[in-house]
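Asks: My questions concern the predicted model and sequence given below.
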Amino acid sequence: MTKGATFKALPAALAGLALMAASVATAGTVAPDSVPIEDMELKQSLTGTAGDAVAGREAFADRKKGNCLACHANTDLNEQLFHGEVGPVLDGVGDRWDEAQLRAIVVNSKDVFGEQTIMPGFYTMKVGINVAEDNQGQTILTAQEVEDVVAYLLTLKEN
């Protein structure tokens, strides 16, 4: 192999290494169709990485991600406009539910509260019918975003 051919093959080899590294990084992530919710709890982390409460607060408030404020009021996010009144107020939710319960609720609330709840499942492929074509085959939040939102919810304690 000539020196020029070696350098031309280098970007392809590096791309392959990057793809392998990405696969290893997500290898520990539980797939949305394999989430083991049992007895209204999900004890196992979806990623094996601790949630980041600051990132979880951002996802919670992001109208294009969690959009949790569309249904829930939350005093911690008073700077945000238009808190919803459909779901319960989330002040003190970190005292009412433990980590495993909150994770199960965020992943797929229908597995916890039953099919009658209007809360969507944020990490499930069971999303109903008439899903926009751009969103088919995707979860609302990533596994790590679920862990982040759960970490944030655990910070919401009674005053």
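Replies: Good, I have the coordinates. Numbering: from 1, shown residues only.

Asks: Only C-alpha atoms from now on, for both contacts and neighbour counts.
Replies: OK.

Asks: burial count for residue 60?
Replies: Residues within reach of residue 60, counting by other CA atoms under 10 Å, total 24.

Asks: try this one side by side with the last:
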Amino acid sequence: MTRKLLFAAFFSVAATGLHADVIAPDDVAANEYGEVEVSLTGVSGDPARGEEVMTNRGLGNCIACHQVTALDDYPFHGEVGPTLDGAADRWTEAALRGMLVNADNIFPDSAMPSFYRVSGFVRPGNGYTGRAAEGPLEPILSAQQVEDVVAYLLTLTE
């Protein structure tokens, strides 16, 4: 048991050191168009992990609202948002990052969740309980998960 705790503590400290340059949600700077030009982590995103986030119902679940032909192996693509086919041809990396961080900055009144936002909500819920959140909010996705999704979206060209 002691070894497990020491092992977990070591990796917790190591991971903290690796993410020292992560931009906190309330510190993200968007330009006048809502684009976020600076990486949230300073680490390149991994398209394979981005695909996992996009298709995982417990994470981003992007395909619940967006159709993506490259992800046809996953069922139940939505039609609420635009197709993401050719996303890299339509939007810049900064625009894609901005949409994920806070879609309302680019598309006012969007139904898309703000995946990396923790303040300024009217009435955030506590998970899926229907009750108001207690304590500080966590973003839906981590900074690295946002970068991973951006990396995946940049692979979607026509």
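Replies: Looks like it arrived, so ask away. Treat the numbers as computed from the prediction; the structure is a model and nothing was measured.

Asks: How far off centre is stretch 100-107 of the first structure?
Replies: Relative to the centre of its chain, stretch 100-107 of the first structure is centred 10 Å away, using CA atoms, centre = their mean, to the nearest Å.

Asks: okay, that stretch sits on what stretch of the second structure?
Replies: The alignment of stretch 100-107 of the first structure onto the second structure (TM-score structural alignment) covers residues 94-101.

Asks: Going by neighbour count, list what's buried in that stretch.
Replies: The neighbour-count check on stretch 94-101 of the second structure (16 or more other CA atoms under 10 Å) flags 94-101 as buried.

Asks: now these as TSV including secondary structure?
Replies: Shown next, in TSV, are those (DSSP: H, G, I helix; E, B strand; the rest coil):
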residue	secondary structure
94	helix
95	helix
96	helix
97	helix
98	helix
99	helix
100	helix
101	helix
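
Asks: what's the mean deviation for the match of stretch 100-107 of the first structure versus the first structure?
Replies: For stretch 94-101 of the second structure, the mean deviation from the first structure after alignment is 0.6 Å (mean CA distance after the TM-score superposition for the first structure).

Asks: so what's residue 36 of the second structure up against?
Replies: Shown in contact with residue 36 of the second structure (CA atoms under 8 Å, 6 or more residues apart in numbering): 28-30, 94-95, 97-98.

Asks: how far away is it from residue 146 of the second structure?
Replies: The spacing between residue 36 of the second structure and residue 146 of the second structure, counted by CA to CA, to the nearest Å, is 11 Å.

Asks: Next: residue 122 of the second structure.
Replies: For residue 122 of the second structure, the distance to residue 146 of the second structure - CA to CA - is 23 Å.

Asks: Going by contacts, tell me the helices and strands next to the longest helix belonging to the second structure.
Replies: With secondary structure taken from DSSP state H, the second structure has its longest helix at helix 2-18. Contacting helix 2-18 of the second structure under the criterion 3 or more CA pairs under 8 Å, 6 or more residues apart in numbering; DSSP states H and E is no other helix or strand.
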